[in-house]
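[1] only geometry, no sequence info:
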């Protein structure tokens, strides 16, 4: 069936559902699993505003916060994988576009399935909020399992 599954997670409760589905599928099919979490970099305008507000080294502080957040997020992924008895490789990326990071990682890792969650927004709400899931679906040739 599938040999290498990429599971994209943002640490939300909904993405935990996707993680569980992806790990369950990997367990049934004997697939290798890579879990990816992506966070956007600190915007220069935000760093500049923080400096103007008197915050020393906003980039360094942001990096520390990101490291802490990623440790927590990846620990949750590792715990869920251990509970299901599925080994998982953990990857953390910083990218302006989570969808691009997902596509790039799936390509580089040779994944034959991407598992991700979606809130299922439609219409104006989807347009205003954007959709990383929609972007991945449009730009990939790899099958995508969308969990809601």
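    Here it is on my side, so go on. Since the structure is predicted, the reported quantities are computational estimates derived from the model, not experimental observations.
[2] going by C-alpha atoms from here, please, whenever you check contacts or count neighbours.
    OK.
[3] residue 59 - how many residues pack around it?
    Neighbours of residue 59 under the rule other CA atoms under 10 Å: 19.
[4] hmm, it is touching residue 42, no?
    Yes - the pair residue 59 / residue 42 is scored as a contact, 7.0 Å apart, by CA atoms under 8 Å.
[5] ok, longest helix in this protein?
    Longest helix of the chain, by residue count under DSSP state H: helix 58-84.
[6] next, count neighbours for the closest residue to residue 59 other than its chain neighbours.
    Leaving out its chain neighbours, the residue that sits closest to residue 59 by CA to CA, 6 or more residues apart in numbering is residue 47, at 6.5 Å. Residue 47 has 19 neighbours, counted by other CA under 10 Å.
[7] which element is residue 47 on?
    Using DSSP states H and E, residue 47 falls within helix 44-52.
[8] take the one below as the second:
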């Protein structure tokens, strides 16, 4: 088994993301790995529309989503710092979550991605898609999917 020197942990607000964080903490401690935690603010579904002038409430929603994501990343980052693990965080916008995860993994030189999965199956998976599935099939590096 190769030693993972740089682990990318993709998080959102779900309990599965926090389970992935716990796995990353354990693995990073055992392997003395550097960690980057990241989150993606979802693509605006109204790209190309003069949406922000028309709907200030939605602008507020996206601003709140960014604020919440920054706070979540900072809280998670502190968990790694407390354990003496070298950690950075990254928040990105304008791409799909799976694209963002793969892009950041490449940017930071990660050699392992850890992320949670909602574990949807059947019609839910077809209708809603699966970020974990997309990352798993598109990533050139190993991906550890954590399910609760």
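    Perfect, thanks for sending it. Please read these numbers as outputs of a predicted model, since none were measured by experiment.
[9] TM-score for this pair?
    Overlay of the two chains. TM-score (TM-score structural alignment, normalised by the length of structure 1): 0.85; 144 aligned residues with a CA RMSD of 2.3 Å.
[10] re earlier: run the angle between the helix holding residue 47 of structure 1 and helix 58-84 for me.
    Inter-element angle recorded for helix 44-52 of structure 1 and helix 58-84: 120 degrees (by axes from the mean of the first three to the mean of the last three CA atoms, to 10 degrees).
[11] elements contacting helix 44-52 of structure 1?
    If contacts are counted by 3 or more CA pairs under 8 Å, 6 or more residues apart in numbering; DSSP states H and E, helix 44-52 of structure 1 sits against helix 58-84.
[12] next structured bit after the helix it packs on?
    Following helix 58-84 of structure 1 toward the C-terminus (DSSP H and E): strand 88-94.
[13] tell me what that following strand is packed against?
    strand 32-39, helix 58-84.
[14] now render these as CSV, adding distance to residue 113 of structure 1.
    CSV is the format used below for those (distance: least, CA to CA, whole Å):
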stretch, distance to residue 113 of structure 1
strand 32-39, 10
helix 58-84, 17
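[15] residue 88 of structure 1 contacts residue 31, doesn't it?
    No - counting by CA under 8 Å, residue 88 of structure 1 does not reach residue 31; the two are 10.0 Å apart.
[16] secondary structure element holding residue 121 of structure 1?
    Per DSSP H and E, there is no helix or strand for residue 121 of structure 1.
[17] scratch that, residue 141 of structure 1
    Per DSSP H and E, there is no helix or strand for residue 141 of structure 1.
[18] and the helices and strands packed on strand 88-94 of structure 1, which is most packed in?
    Of those, the one with the most neighbours on average (mean count of other CA atoms under 10 Å) is strand 32-39, at a mean of 22.
[19] onto which residues of structure 2 does that one map?
    Residues 34-41 of structure 2 are where strand 32-39 of structure 1 lands when matched by TM-score structural alignment.
[20] next, the mean deviation of the matching stretch compared to structure 1.
    Superposed on structure 1, stretch 34-41 of structure 2 shows a mean distance to its aligned partners of 0.5 Å (mean CA distance after the TM-score superposition for structure 1).
[21] and if you look at stretch 65-77 of structure 2?
    Compared with structure 1 after the fit, stretch 65-77 of structure 2 shows a mean deviation of 1.9 Å (mean CA distance after the TM-score superposition for structure 1).
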